[in-house]
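1. Pasting a predicted model and its sequence here:
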Amino acid sequence: MTPSFIGPYRVVRPLGEGGQGVVYLATAPDGRPVAVKTLREGFAGDDRFAKEIAAARRVEPFCIAQVLDASLSGRPYIVTEYVEGPSLQEAGRHLGADLQRLAISTATALAAIHRAGVVHRDFKPANVLLGRDGPRVIDFGIARATGSALTVTSSIVGTPSYMAPEQVAGAEVGPAADVFAWAGVMVFAATGTPPFGRGSLPEVIRRVQYGEPLLDQVPDALRPIVAGCLDKDPARRPTMQDVLFQLIGAQPPARGAPAGRRRRPALLAGAAALAV
C-alpha cells in the first residue's frame, strides 16, 4: 500500500522498486518534486543505507541526483532531487552525437564519483536518468568507499549483465569494476543489447567471465575504447579519467602505470566539441 506521507513529504506515486526498497515521487513542503527512497522492513537495520547517503553526499552534485534530506530513524528514507526523464533502460538505443554525448557525460560522472573515493558497483542502464540538462547517475545502494574491506560472501551484488568478472567471482571490487560496467552500458546504449547478450543467470555469468563481448554494432570510433574497458583483467583497464580523456581526444597524463594499462585506443573524433 502506497503511504500518503513519508516524513514531511507528500507521496504522489511510486516510481520504482528493487530488492532493497521503493522509490516514490513526492512533494516537499516547499512544493518542489522530489524522489524519496524507503527501505523495506527487512533492511531497516542495514547499514548500507547510511553508506549510500554518505557516498552520495561526497560526490559533486552535477553528475548525480543530489541528496536533499535523509532520515535513519524509524523507517529510514533518503530524499534526492527528482530528475524528470526516462532511464537509459527505458530510452534504449542512442545513435551518432547522442551516443557521444551520453558516453562523455556518464564517463564524467563516474570519474567524479571515483574522485570522491566511491565505487558505485551497480552502474547499469536503469541507474542512468536522462534529464533535460543531461544524464544523472542514481542508486548508491551498494556503493562502497574505495579501499573498504570486501568479503566473498557479501560481494555478489549488482546486475550480472554489467558486472565485472572479479565482481561476479566475489573478489575485491574497485573503480575498475565501474569502468567495466560503463563499457557494458555503452554497448547497451549503442546496440540495445547487453554486452554479453541475454539468457539465464548462469549463462550470462559464464560469458562475463570467459566470453567475448558483442561489439560488432558499436560504432567504430567508440569500439576500441569500450573493448579496452571490458578487459577481463582489472589491472589492464584504463581509469575512468583516462576513458574521459580518450573520449574527448586528449592525451591522459602519464602516471607510470603498467604498459598494458597505457594502451591508446582510437579516439572519438569531434567528441570534445560535444562536451561543451
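-> Received it, and whenever you're ready, just let me know what you need. Numbering: from 1, shown residues only.
2. switch to C-alpha atoms for all contacts and neighbour counts from now on
-> Fine.
3. For the nearest residue to G211 once chain neighbours are set aside, which three-state class applies?
-> Using CA to CA, 6 or more residues apart in numbering and skipping residues adjacent in sequence, the residue nearest G211 is F196, 7.5 Å away. Following DSSP: H, G, I helix; E, B strand; the rest coil, F196 is assigned to coil.
4. Put this next to the first one:
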Amino acid sequence: MQPLEPEDPRTLGDYRLLRRLGAGGMGRVYLARSAGGRTVAVKVVHPQHAVDEEFRVRFRREVAAARRVGGAWTAPVLDADTDGPVPWVATGYVAGPSLTQAVAGHGALPEAAVRVLGAGLGEALRHVHGLGLVHRDVKPSNVLLTLDGPRLIDFGIARAMEGTASLTSTGVSVGSPGYMAPEQILGERVTGAADVFALGAVLAYAATGRAPFPGDSSAALLYHVVHGEPRLDGLPDGLREPVQAGLA
C-alpha cells in the first residue's frame, strides 16, 4: 500500500479513500471505507479512458460480469458508477496478495500448495463457464490468495462464450502475452478452453517461479505461445500431467 498522492480523490460516492493499493493500464485501485465502516477496494478508471465510450463499455462489462460471478470466486461488487465523469467500482476488500506478489516475495509454491491453488481456480472457472462467460485474462496478477481459497479478479475483458468481437481500439491488450491461448492470439473463436490453457500456464508459474513461455518482448512471447513449446523444467513430476493437460 502507498499513501494517497495530492492528485488522488479523497472521496468517491459514499466511500472515503485511505491508501493506494495499486495501479495498471486501466486505472488505480484504492483502499477505502464506507460510511458504515466497511473496508472496500475502489477501482477508478484513468481520466484518459473515461472519455472513451468504447472503454466505458469494457468497464461496464467488467462490473456486470463480476456481479454475475459473485463473491465466492471474485471480489464481490458492492457499488459502482459506470456512467459518471470518472467511472468507478467498489468491491469487497480481499485480504491477500496476488500470486505474482507471493512468488516474487517468497519464491515458487510447494507442490501441495499448487494443487490446492489449481483445485480452487478450477472450481472458479467451472462456475464462470457455467454462467456462459469466458474470463480471457487468467494470469498470476489476477489471482488473489486468501485463507479460504483463490479469487479471480479483473473481468474487464470477460465475454459471453458466443461473443467473438474484441475491444482493441482503446489500446488495451485483450489478454496478457504468455498466458493467452494460441486461438486467442490468432483472433479465433475463444471458449472456456482458453481459460484452461491460462490456468495451466499459471500453475506452471506458481510451481517454478517462471512463466512457461519466455520472451524479451510481447511479440516474442506471442510467437512462442503459438509456435513453441512451454518451458517446464523444474516442474515437479507430480504436477507435470495436469499442467501439460491444461496447456494442451
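-> Looks like it came in fine. What you see is a predicted model; the values in this text were computed from it and never measured.
5. TM value for the aligned chains?
-> The TM-score (TM-score structural alignment, normalised by the length of the second structure) is 0.88; 231 aligned residues with a CA RMSD of 1.7 Å.
6. just to revisit the earlier point, and the residue nearest to G211 of the first structure, how close does it get to G184 of the first structure?
-> Relative to G184 of the first structure, F196 of the first structure is positioned 8 Å away (CA to CA, to the nearest Å).
7. Return every residue with contacts to both of these two.
-> Here F196 of the first structure and G184 share the contacting residues S161, scored by CA atoms under 8 Å, 6 or more residues apart in numbering.
8. and the aligned partner of I225 of the first structure in the second structure, which of the three is it?
-> Using TM-score structural alignment, the equivalent of I225 of the first structure in the second structure is P242. Using three-state DSSP, the structure places P242 of the second structure in helix.
9. what about P165 of the first structure, how many residues close to it?
-> Neighbour count for P165 of the first structure, taken as other CA atoms under 10 Å: 24.
10. in which helix or strand would I find the closest residue to it other than its chain neighbours?
-> Spatial nearest neighbour of P165 of the first structure, chain neighbours left out: Q209 (4.9 Å); criterion: CA to CA, 6+ apart. In this structure, Q209 of the first structure sits in helix 201-210 according to DSSP states H and E.
11. circling back: tell me the residue in the second structure aligned with the residue nearest to G211 of the first structure.
-> Under TM-score structural alignment, F196 of the first structure pairs with F213 in the second structure.
12. Confirm for me that its match is in contact with V225.
-> Yes - F213 of the second structure is in contact with V225 according to CA atoms under 8 Å; the separation is 6.4 Å.
13. Could you name every residue contacting both of those two?
-> By CA under 8 Å, 6+ apart, the residues touching both F213 of the second structure and V225 are G178.
14. can you tell me the helix or strand for the closest residue to the match of I225 of the first structure other than its chain neighbours?
-> Closest residue to P242 of the second structure apart from its sequence neighbours, by CA to CA, 6+ apart: G200 at 7.4 Å. Assigned by DSSP H and E, G200 of the second structure belongs to helix 192-208.
15. how close does that helix sit to the first structure?
-> Superposing on the first structure and averaging over aligned pairs (mean CA distance after the TM-score superposition for the first structure), helix 192-208 of the second structure comes out at 0.5 Å.
16. residues in contact with G42 of the first structure?
-> G42 of the first structure neighbours (CA under 8 Å, 6+ apart): none.
17. Would you mind listing the outside residues contacting stretch 153-162 of the first structure?
-> Under CA under 8 Å, 6+ apart, the answer for stretch 153-162 of the first structure is 121-124, 142, 167-172, 180-181, 184-185, 194-198, 201, 204-205, 208.
18. and the residues you listed, which are buried?
-> 121-124, 142, 167-168, 170, 180-181, 184-185, 194-196, 204-205, 208 (16 or more other CA atoms under 10 Å).
19. Run through the helices of the second structure in chain order.
-> 47-50, 53-69, 99-106, 111-130, 182-185, 192-208, 218-227, 237-247 (DSSP state H).
20. Give the buried residues for the fourth one.
-> Neighbour-count burial for helix 111-130 of the second structure flags E111, V114, R115, L117, G118, G120, L121, A124, L125, H127, V128, H129 (criterion: 16+ other CA under 10 Å).
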